[in-house]
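1. Build me a structure from this.
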Amino acid sequence: MSDLVLPRVPRFPIEEGHIKLFARALGDGNPIYADLDYAGRSPLGGVIAPPTFSEAANHFDEDWPFRPRFGQPWFGSSASPSGVPAASNGGGTAMHAETHFTYHRPLRPGMVLSVRPRRGRRWEKYGPRSGKLTFSEVVSTFVDGQGAPVLDCATVALRTERIVEETVGAPATAKPQATAPKTLPVALLDRDNCKVGLRTEATLVENLTRTQIIQYAGVSGDFSPQHTDEVFNTQVAGYPTIFAHGMLTMGMLGRALTDFVGDGRLKTFGFQFRRQVWPGDSLFAALEVTATGEGPQPIATLALSVSNQHGQLVGKGYATTLVS
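-> Presented below is the predicted three-dimensional model:
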């Protein structure tokens, strides 16, 4: 990911089939995303979208740079490893560093949203491996037809002064499987069991396939060659293979999160991306209650982390949620 530009999404229609395909790409079988009868009987009264579904707005951004356009040069491979000359980036590495969501209400089929973006913070740090780290943020507010906010999404890009090297890890069988994914319905976080220190674990994916990465590219609209094009990545970008979207990891973590706290209860959800996820990786999530609040609608704060089969931290985050 290069330095962020402001998105241009005047119209983002939320469609039932798109929600179903998005959930499928995450490996999320929660029927609230696809089963009209189940969703209609739920307290939410109908189908909603997964927590990270707003990424699908990429499809409706006319200026989105990570989508090939017919008749225009594409920087991914075709007859040659790259269709356009490599751009100079000053020797550093650009990457997606963080995403933070604030939820006002669930996204539902039939909504037509638009995006109101603004530039957020910009700051710098120093790293011993990468030199100066420059962070830039864009905050996008998704609003409905009446201008009422539905969610806010803050995306942070990072550019390093020096190139950061990454290598492919060992096979995904290097670590035993953690707790198996839950099957709905599950025992949800509630007033009786919501205590500081309560912890749960979940397997997000075992032996991640290139096909699932491509599947996520299709539903999210992010067709960056880093995630889809082996030839470009190995011969031009200098990576050992393609790697997964950070938002695929966050989306799969969202599945474990909603399995634990319930549907439509999230108030915030944020994640920092620490390590690339490669084909063949397995990912394991840990979720822990770190704070609770009393009141008519108690809110719990959770610490989130995702590790790979080598025990390496892929990323960490947080969430706040209503407690039933």
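2. Could you use CA atoms for every contact and neighbour count after this?
-> Will do.
3. From residue 200, how far off is residue 39?
-> Separation of residue 39 from residue 200 (C-alpha to C-alpha, to the nearest Å) stands at 25 Å.
4. Here is a second sequence; please produce its structure as well for comparison:
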Amino acid sequence: MTAQSTVVPEAGQEAPPRVFPSLTRTDFVKYQGASGDFHPLHHDEIYARESGFPSVFSVGMLQAGMLATYVTDWLGVEEIRRFKVRFVEQMWPGDELHCSAKVTAVSPEPGGGTRVVAELRALRQNGSPALTGEAEFVLP
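-> Next up is the predicted model:
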């Protein structure tokens, strides 16, 4: 569902929220295969427990990709100019990712278009933050 925005949002405007389905160990392994990160903390239950964790946990870039998909579905993948995230908490098997975005700045772009800056949040289902971030777009 890649949609390009035809209307420039205003400062303070929020994107419709989105909840991604519960993450599974299979999701973790699929992402590891695609990324090449095969650290056993993300797929080996025994190793994760012996390392002091209650279970395997997701590679943070999996959630970052989900958050990027969410915000580019809103404002358009072709228009994104910058995307940054801060990892806050791990995500475990069964966690859902609840994404939200709010426009914090809108300004004219030299040469045409409008620069839109959005604050991003991705919360676990219990309300604790998994990721925070920011994205910039230049809309036509």
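5. And the strands in structure 1?
-> 12-13, 94-103, 112-127, 131-143, 149-160, 199-205, 266-273, 283-293, 299-308, 313-322 (DSSP state E).
6. what span of structure 2 lines up against the fourth one?
-> In this case it means strand 131-143 of structure 1. Against structure 2, there is no aligned range for strand 131-143 of structure 1 (TM-score structural alignment).
7. ok, back up a step: which one's more surrounded, residue 39 and residue 200 of structure 1?
-> residue 39 (18 against 14; other C-alpha atoms under 10 Å).
8. Structure 2: which residue goes with the more buried one?
-> When structure 2 is aligned by TM-score structural alignment, residue 39 of structure 1 is left unaligned.
9. Likewise for residue 250 of structure 1?
-> Counting by TM-score structural alignment, the partner of residue 250 of structure 1 is residue 64.
10. and that match, what does it touch?
-> Applying C-alpha atoms under 8 Å, 6 or more residues apart in numbering, we find residue 64 of structure 2 in contact with 85, 131.
11. cutoff 10 Å now
-> 70, 83-87, 122, 130-133 (C-alpha atoms under 10 Å, 6 or more residues apart in numbering).
12. now it: how far from residue 132 of structure 2?
-> 9 Å.
13. what residues are shared contacts of the two?
-> Common contact partners of residue 64 of structure 2 and residue 132 (C-alpha under 10 Å, 6+ apart): 84-87, 122.
14. of all those, which comes closest to residue 20 of structure 2?
-> residue 122 (10.1 Å; C-alpha to C-alpha).
15. can you pull the buried residues of the lengthiest helix in structure 1?
-> Counting residues, the longest helix found in structure 1 (DSSP state H) is helix 246-261. Using 16 or more other C-alpha atoms under 10 Å as the test for burial, helix 246-261 of structure 1 gives 246-261.
16. excluding its backbone neighbours, what's nearest the aligned residue in structure 1 for residue 101 of structure 2?
-> Aligned counterpart of residue 101 of structure 2 in structure 1: residue 287 (TM-score structural alignment). With C-alpha to C-alpha, 6 or more residues apart in numbering as the criterion, residue 287 of structure 1 has its nearest non-adjacent residue at 4.8 Å, and that residue is residue 304.
17. Correct me if wrong: the one you found contacts residue 313.
-> No. Counting by C-alpha atoms under 10 Å, residue 304 of structure 1 does not reach residue 313; the two are 11.0 Å apart.
18. And those two? Which one has more around it.
-> Ranked by neighbour count (other C-alpha under 10 Å), residue 304 of structure 1 and residue 313 place residue 304 first, with 23 against 18.
19. show me what contacts the more buried one?
-> Applying C-alpha under 10 Å, 6+ apart, the residues contacting residue 304 of structure 1 are 199, 201, 253, 257, 269-271, 285-290, 315-319.
20. Can you find the partner of it in structure 2?
-> Aligned against structure 2 - with TM-score structural alignment as the criterion - residue 304 of structure 1 pairs with residue 120.
21. before we move on, back to that, list the contacts of the match of residue 101 of structure 2.
-> Here residue 287 of structure 1 is in contact with 197-202, 253, 256-257, 260, 302-306, 316-319 (C-alpha under 10 Å, 6+ apart).
22. Map residue 267 of structure 1 across to structure 2 for me.
-> Residue 267 of structure 1 maps onto residue 81 in structure 2, by TM-score structural alignment.
23. Tell me how far its match lies from residue 118 of structure 2.
-> For residue 81 of structure 2, the distance to residue 118 of structure 2 - C-alpha to C-alpha - is 12 Å.
24. Show the contacting residues for the nearest residue to residue 75 of structure 2 once chain neighbours are set aside.
-> Distances taken as C-alpha to C-alpha, 6+ apart put residue 5 closest to residue 75 of structure 2, at 5.0 Å, once the chain neighbours are dropped. Applying C-alpha under 10 Å, 6+ apart to residue 5 of structure 2 gives the contacts 72-77, 79, 139-140.
25. mind running it again at 8 Å?
-> 74-76, 139 are the contacts of residue 5 of structure 2 under C-alpha under 8 Å, 6+ apart.
26. May I see the buried residues of stretch 83-96 of structure 2?
-> Buried, per 16+ other C-alpha under 10 Å, within stretch 83-96 of structure 2: 83, 85, 90-93, 95-96.
27. Which two of those have the greatest separation?
-> Farthest apart among those - using C-alpha to C-alpha - are 83 and 93, which lie 25.7 Å from each other.
28. Would you point out which residue is most central in structure 2?
-> Geometric centre of structure 2, nearest residue: residue 67, 1.8 Å, by C-alpha atoms, centre = their mean.
29. just checking, that one touches residue 130?
-> No. If you go by C-alpha atoms under 8 Å, residue 67 of structure 2 and residue 130 don't touch, sitting 10.4 Å apart.
30. shared neighbours of those two, anything?
-> With contacts taken as C-alpha under 8 Å, 6+ apart, residue 67 of structure 2 and residue 130 have residue 122 as neighbours in common.
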